[in-house]
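>>> Coordinates only, no sequence provided:
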């Protein structure tokens, strides 16, 4: 069966993401990527002008999937948006515990590695993070409209703090090979999103 242009590009991106989560962006060589993906060198350069352009496309794809998953989860339930946000992070914690994987997500893996070395990749990370924070902000604003969340002065600040807390806890769990930082983050998120009195 012949693969389409999209299939080949997607396959390279998927393979690259898996390798980057394991090794990091700079440690992943193009020869290794092409060998694991089973595609010729010409195919890579047909889709991506450089390794950096590949990195940008990989991050954009990663955040698009992450954002779609988060929005789908929050939009799937028309009830209590506060509880839905809490459920999302609780589910993320449970998934992390079940998989016993400290490899971490792509944004955790690459944030410190590429931000000082690649401005296009830093911009992709920034844009992806801002989209997640905007979706969380919208959910918190809905929760306030529903009166399921105590009034906060700035929903965007709270959403940013939740994202920063989870990102930092994910990194610390990776460093320590211990789930406790994420468990502590989950408890703090609960405190940050109090139900009305």
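All right, it came through fine. Model, not experiment: these values are computed from the prediction. Numbering: from 1, shown residues only.

>>> drop to CA atoms for contacts and neighbour counts, all remaining ones
OK.

>>> Which other helices and strands does the lengthiest helix in the chain contact?
In the chain, taking DSSP state H as the definition, the longest helix is helix 119-145. Counting contacts by 3 or more C-alpha pairs under 8 Å, 6 or more residues apart in numbering; DSSP states H and E, helix 119-145 is packed against helix 51-75, helix 81-99, helix 106-114, helix 155-176.

>>> Between helix 81-99 and the following helix or strand past the last one, find me the angle.
Heading C-terminal from helix 155-176, the first helix or strand you meet, by DSSP states H and E, is helix 180-192. Here helix 180-192 runs at an angle of 170 degrees relative to helix 81-99 (axes from the mean of the first three to the mean of the last three C-alpha atoms, to 10 degrees).

>>> ok, residues contacting helix 180-192?
Helix 180-192 is contacted by residues 86, 89, 90, 93, 158, 162, 165, 166, 169, 170, 172, 173 when judged by C-alpha atoms under 8 Å, 6 or more residues apart in numbering.

>>> let's bring in a second one:
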């Protein structure tokens, strides 16, 4: 869709930035309250997490299975816990 419309691409880009910013804030809050013990910078980590889950959700549809989502969850646990 974003390949066909510059306006749609801009809207999707803005939405993605909002999601990753909120995720980064959640990671920062977890670091601050001690529930997350990670040393990675929250912003790039949030972007990586979002992109991984986006890809996993696409692959789950392609494969008609939940293995990509399970794999994403395992990676998330290793990165965040």
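Good, I have the coordinates. Here the structure is a predicted model, which means the values were calculated and not measured.

>>> So after superposing, what's the score?
Here the TM-score for the pair of chains, by TM-score structural alignment, normalised by the length of structure 2, is 0.94; 81 aligned residues with a C-alpha RMSD of 0.9 Å.

>>> Dump the helices and strands packed on helix 119-145 of structure 1 to CSV, plus mean neighbour count and distance to residue 43 of structure 1.
Below are those laid out as CSV (neighbours: other C-alpha atoms under 10 Å; distance: least, C-alpha to C-alpha, whole Å):
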stretch, mean neighbour count, distance to residue 43 of structure 1
helix 51-75, 17, 12
helix 81-99, 16, 33
helix 106-114, 17, 24
helix 155-176, 18, 34
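
>>> Could you dump those helices into TSV and include distance to residue 45 of structure 1?
Output for those, formatted as TSV (distance: least, C-alpha to C-alpha, whole Å):
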stretch	distance to residue 45 of structure 1
helix 51-75	9
helix 81-99	35
helix 106-114	21
helix 155-176	32
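
>>> Of all the ones you listed, which one is nearest residue 31 of structure 1?
helix 51-75 (11.3 Å; C-alpha to C-alpha).

>>> Next, the angle helix 81-99 makes with that closest one.
Going by the same axes, to 10 degrees, helix 51-75 of structure 1 makes 120 degrees with helix 81-99.

>>> Tell me the residues of structure 2 aligned with helix 51-75 of structure 1.
Using TM-score structural alignment, helix 51-75 of structure 1 corresponds to no residues of structure 2.

>>> Could you count how many residues lie near the aligned partner of residue 129 of structure 1 in structure 2?
Counting by TM-score structural alignment, residue 129 of structure 1 lines up with residue 16 in structure 2. Applying other C-alpha atoms under 10 Å, we find 15 residues neighbouring residue 16 of structure 2.

>>> and the nearest residue to residue 15 of structure 1 once chain neighbours are set aside, how many neighbours?
Closest residue in space to residue 15 of structure 1, ignoring its immediate chain neighbours: residue 37 at 6.0 Å, by C-alpha to C-alpha, 6 or more residues apart in numbering. Counted by other C-alpha under 10 Å, the residues lying close to residue 37 of structure 1 total 16.

>>> Just give me the residue closest to the centre of structure 2.
residue 50 (1.3 Å; C-alpha atoms, centre = their mean).

>>> Quickly note the distance from that residue to residue 4 of structure 2.
Plainly put, residue 50 of structure 2 is 23 Å away from residue 4 of structure 2 if you go by C-alpha to C-alpha, to the nearest Å.

>>> Also residue 53 of structure 2?
24 Å.

>>> What's the local residue count around residue 19 of structure 1?
Residue 19 of structure 1, neighbours per other C-alpha under 10 Å, totals 18.

>>> Pull up the aligned stretch in structure 2 for the host helix or strand of it.
Under the criterion of DSSP H and E, residue 19 of structure 1 resides in helix 5-23. Across structure 2, nothing matches helix 5-23 of structure 1 (TM-score structural alignment).

>>> in stretch 69-76 of structure 2, what counts as buried?
Of all the residues in stretch 69-76 of structure 2, those buried under the rule 16 or more other C-alpha atoms under 10 Å are 69, 72, 73.

>>> residues in contact with the match of residue 129 of structure 1?
Per C-alpha under 8 Å, 6+ apart, neighbours of residue 16 of structure 2: none.
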